[in-house]
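> Starting from these lines, generate the structure:
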Amino acid sequence: MFLNTRSLFVWCLAALLEAEAASVSSKRKSIVLSESAPSNAGIPLDSFVSYSFELSSWPEFAGNLSYPNKFSYNLLNNIGNLQGSLPIARVGGNTQDIAIFDASQKTGLLGIVRPNISSDYPTIITIGPSFFESYKTMPKGTKYSHGFNLGANSSAARTATFASAAYACKAIGSDLAYWEYGNEPDLFVSSGYRPHNYTEAEYVEEWLNGTTAISSAVKAACPSLANTKFMAPSFAGVGPANDFFTLDPVLAWKNGLDQNDNIGLISSHNYMGVSTSPGITLQGTLMNHTNVVAKAGDQLREWAAIKALGDGLDPDVPFILGEHNSLARQGRPGLSNSFGAALWGVDWNVYLASQNISRSHMHQGTNYRYQSWQPIQTNLSTIGTKPPYYGNLAVAAMMSEPHPSSLLKITHLPASSANNSFYTAHVDNTLTRLLIVDLHTYNTTANNYTTSFPRP
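Here you go, the predicted structure:
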């Protein structure tokens, strides 16, 4: 059982203030606070703290009707109680574009791991109708986004994907928030799903044809959900295109991605780096506010370029991160699963909110190094919460809205520096919270940040 919102936030703030005092004991810093929210404050959507679940891991995180995952249920409830709205569960990721639907399959998901391709998730996957039971196990009121396979490039695979829409809509029902068609299609060439000359225009044509087919199937099976919109385009890169990210998201919009007016959220993906890249460090890559501002700036420039298209090409809908976490390729041990990464998660997510990036879906997968919790016992990891989850709790407390009608505004304060960041939350134009994040690394075996009081 967790403390109430106010108590948890005060505890987190006290811990952060102690750390700040320890690291700058001989310095003073003035922080100017405004009683009312400034005009440039960010206004996050409800369910700002949300999650993205690897499709192949979803049955393990959620369970099924016979064996619901009560651990995940409780952890999602904690977040919902703190921020005032339950997280939205986006189900997708790399395995979304691998999974082939088989209506005759009795088992929810069958997967084969090929370590030469990836040891983190299966790369041959079939799902059956019972896969969709997992959408019925989480706290009442949880909303979902289900991801359909765009990567498979055969008529049989597409027919199976469109057939799965009826099963998905019947299982999710009124808890459906959005659909998604394709995960990171700007990596389809790198992944071998499309030829090297694959263009934005070809992607848009495929996406329009596929989403029309999905919507038609949903209209026939679930008439009340016929107008459900999509989150898109879910690109990994922010443009311009290069040899790795071979599609430019702005050009996709310019080619008429939203010409059917069926996109409800602009969804982009982000990682602070790649886990296998040289030079990645906790202090330099994650616990670094300058890097946070720079990476978020890439997303903001993409959004600005989309808005600048005008002429009906800009969908004029909220911009979100539909998938993100610390380091791509499921994180790095010792970095992504550290409490330093938890502090990065606090700084990163609250900064996003302050910049009007409206919702944050942190990606999760079984045995992933950056996961917030391990949903089941495996030979690689024990079931339990991981350090990033405690950062998620702090962000949820910062985003707390006492009533559904409350207006929350988040401000990034100019006193922030490379290793310290400062934020305020105003609720209904009243200063309600101050958040101070100390990003100086601390090692219990060192004496560079000793204090006369016990650390929490």
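> Every contact and neighbour count from this point should use C-alpha atoms.
Fine.
> Could you verify that residue 269 is part of a strand?
Yes - applying DSSP: H, G, I helix; E, B strand; the rest coil, one finds residue 269 inside a strand.
> those helices in this structure, which residues are they?
All helices of the chain, identified by DSSP state H, fall at 5-23, 58-62, 70-83, 155-172, 188-191, 200-221, 249-254, 289-307, 339-354, 387-398.
> Please give me every residue in contact with the residue most central in space within the chain.
Taking CA atoms, centre = their mean as the criterion, residue 361 is the residue nearest the geometric centre of the chain, at 1.8 Å. Residue 361 sits next to 49-52, 88-90, 321-324 when contact means CA atoms under 8 Å, 6 or more residues apart in numbering.
> From residue 155, how far off is it?
Distance, residue 361 to residue 155, by CA to CA, to the nearest Å: 31 Å.
> And residue 50, by the same measure?
34 Å.
> want to put them side by side, so please do this one too:
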Amino acid sequence: MHFLPVLSLLAATIGLTTAQYTVYQPHQQVIFGNVNSTQSLTGTAAAALYTGAAAYDPTVLQAPPPPVPPVPTNQFIQLYSGGMNGLSAPVKGNFAGFSIEMSVAAHVLGKNSSLLQVSFLNLMANIKDRVGSVQVRIGGNTQETAQLVPYLPNGTIISKGVANNPIGTPPLVFTPDLLYLMNNISSLTNTRWYLGVPFFNTTPFDDTIIVQGQQILGSNLLAFQAGNEPDLYAKPPRTNRPLGYGPLNYMSDIGMLVNQINQNNWITQKNNLLVIPSISATVWTPEDVWNTGIVGSVSNSLYALAVERYPNDNCGARLGLGVTINPQDIFASYLTHNASVNLVAPYVNSSQFAMANNKPFLMFETNTASCSGFPGLSDSFGAALWALDWSFMMAYQNFTAALFHVGGQGAYYNPFTPPPTNQSTFRQWTVGPIYYSTLAMAEALGPSNASRVLDLTQNLLTPIYVVYENGTPTKLALFNFVTDPSGANDYTVTFAVGGGTTGQPGATPSSVQVKYLTASSVSSTGNFSWAGQTFGNNFESDGRLQGTSNIQTVNCNTQANTCSIKVSAPSFALVFLTTASLQDVSTSTLTFPTTVTTARNTVYINPSVLANSNGDYGFQNKKGTTSIGSSSDARSLRQALSGSIALISIVAIVFTFLNRLPS
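So this is what the prediction gives:
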């Protein structure tokens, strides 16, 4: 495990002033170390016999057969100077962020505020460097019973107790040092955070996290979620509210919370504070909530409106609940533009409602499937293409952010997964396909925060979007969902800016630059490449892109005022239509090298720590769920944390900063 030392020398190294960088109480000195290890899981066992953690499951599906007839070989796109009808509202570059289940936060972020996960810092820095900041939510079902306590033994910052409820959600306790840890990460990567108010007990609400969150995180704090999937509160076996709990009851709860906040003098910022209603939209519709008048009644207290959505669930297979879904049977349903069109349809009215009320509209938690995702699907290249299309579609339909969920070792869908901390043979992080999607999305939107998206799709297997900034088309996003090594389903997009019969002068550039996201098949679960660079396969990443960047230059036909871009089957192509749009996301990045090791393996974490939430299997194969029967099910762990974390013996500290070449 790699950790970052946050010392005054670090601030000097990266050019931060004393005011910009602070090591927060209670830790005065920050050190880091690595559990020295030399082996990694190879995945050589047959998938059918695999019994290890889901995050490294070797299952590979069959790619859907190529369509008959093939996709149209040539597609023409006419663009206009000054803008086009139907463009979205402006979208920020940090649109695609992450939702981290609270129970696994210490494993992902760092052991405490002095021991930061270097690989996580690099992953956040990649996005920050391209668009300026990153949005991350720490929460989920485990936040609903989380209790902030002053101190835990042995420097532990998060501890799970024994579940005493029918769905297996463990009570969670955490210390203020989790918040200090988050703030130190922000100092290095400009990460901005969402937290959640515990919502199981309303008499009164425990608002300690609001007080401490504001004091410790300051401007790095975005808002607090008030209720996680409240439409499922009364659905057995969750039942943390009486049967019949509905939107009006939720409105009453929010009213009580707002009144309590207003009466608490320790809460300094009372306006623009809460995110509601974060429903799964499987029991209540968003309109059911809006029609209560809740938004108007507490408008000043609201930061944003939000929903959560997964297209499918794997609860039948993982938890023995309901019908078991064979991922092979549904794989093709992810590999079409209709997947995103149909998924966003229930929220089109709500996004307009949010804009009318001057509130952001967030997809607060999403991924390929709840209850941990599907083996061979959620960790495939097809999932990367799906997540990108889904992100563009949400941006086009005026969502303002989308947060992709991160579980633990038991999840197939993780954008990134730290190595198991109790197994010294695992030494590196695993970066999944969804992270590639968020990185590509950041580059597509760029740092201007003025990007507007338009869906120009002509064929469901080959979605096309254009991005405008301040009236100028700056990028094209071109998809090919088909796997066909013969080349018969490769296609070419020819575009023109102005000219022809548009009544505008021709403005097609003389050349464009193209970055490709590639793999050999939509079913590939490794060997992904973004512009020729990669994060490697399982246990091979420290969060930095490796290899030489390969940005292709395409010369355009200036006489015909056209430009043609080839899109192979399968791939995603991001076409930079202006030099500035590429330069904006190509500055050099300061990253955090993982060169520090300990002399011997001194870190011990009980296996129950790895029994993580949101549908994740722990090493004890404990079962439970917090959202049964929903397409946004989230399962938490039942195993108690019975062991303590041994202290790390640091023998030598060596660290430097490296400038990464522009990518």
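> before we move on, the earlier item: the closest residue in space to the residue nearest to the centre of structure 1 that isn't next to it in sequence: how many residues sit nearby?
Among residues not flanking residue 361 of structure 1 along the chain, residue 51 sits closest, at 4.1 Å (CA to CA, 6 or more residues apart in numbering). By other CA atoms under 10 Å, 24 other residues sit near residue 51 of structure 1.
> Then residue 472 of structure 2?
19.
> Aligned to it, what sits in structure 1?
For residue 472 of structure 2, the aligned position in structure 1 is residue 430, judged by TM-score structural alignment.
> show me what contacts that match?
Residue 430 of structure 1 neighbours (CA under 8 Å, 6+ apart): 35-37.
> what's the closest of the residues you listed to residue 177 of structure 1?
Distance to residue 177 of structure 1 across those (CA to CA) is lowest for residue 37, with 29.8 Å.
> Could you find the counterpart of that closest one in structure 2?
Looks like residue 37 of structure 1 aligns to residue 83 there (TM-score structural alignment).
> And residue 250 of structure 1, by the same measure?
Residue 250 of structure 1 maps onto residue 287 in structure 2 when the alignment is built from TM-score structural alignment.
> correct me, but that match touches residue 351?
No - the pair residue 287 of structure 2 / residue 351 is not scored as a contact, 11.1 Å apart, by CA atoms under 8 Å.
> Which one of these two is surrounded by more residues?
residue 351 (22 against 15).
> Contact partners for the more buried one?
By CA under 8 Å, 6+ apart, the neighbours of residue 351 of structure 2 are 361, 397-399.
> corresponding residue for the residue nearest to residue 361 of structure 1 in structure 2?
Per TM-score structural alignment, residue 51 of structure 1 is aligned with residue 98.
> wait, that match sits on residue 137?
Yes - Residue 98 of structure 2 is within contact range of residue 137, at 6.3 Å (criterion: CA under 8 Å).
> Could you count how many residues lie near the nearest residue in space to residue 295 of structure 1 that is not next to it in sequence?
Spatial nearest neighbour of residue 295 of structure 1, excluding adjacent residues (CA to CA, 6+ apart): residue 272 at 6.9 Å. Using other CA under 10 Å, residue 272 of structure 1 is surrounded by 19 other residues.
> dump the residue contacts of residue 272 of structure 1.
When the contact criterion is CA under 8 Å, 6+ apart, the partners of residue 272 of structure 1 are 285-286, 292, 295, 325-328.
> how near is the counterpart of it in structure 2 to residue 159 of structure 2?
Under the alignment (TM-score structural alignment), residue 272 of structure 1 pairs with residue 311 of structure 2. Look at residue 311 of structure 2 and residue 159 of structure 2: by CA to CA, they are 31 Å apart.
> same deal with residue 130 of structure 2?
Taking CA to CA, one finds residue 130 of structure 2 at 35 Å from residue 159 of structure 2.
> cool, residue 581 of structure 2 as well?
45 Å.
> swap in residue 339 of structure 2?
From residue 339 of structure 2 to residue 159 of structure 2 the distance is 38 Å (CA to CA).
> Looking only at neighbour counts, state which of these two leads.
Neighbours per residue, other CA under 10 Å: of residue 339 of structure 2 and residue 159, the larger number sits with residue 159, 22 against 18.
> what's the aligned residue in structure 1 for that one in contact with, if anything?
Matched by TM-score structural alignment, residue 159 of structure 2 corresponds to residue 110 in structure 1. Counting by CA under 8 Å, 6+ apart, residue 110 of structure 1 touches 125-127.
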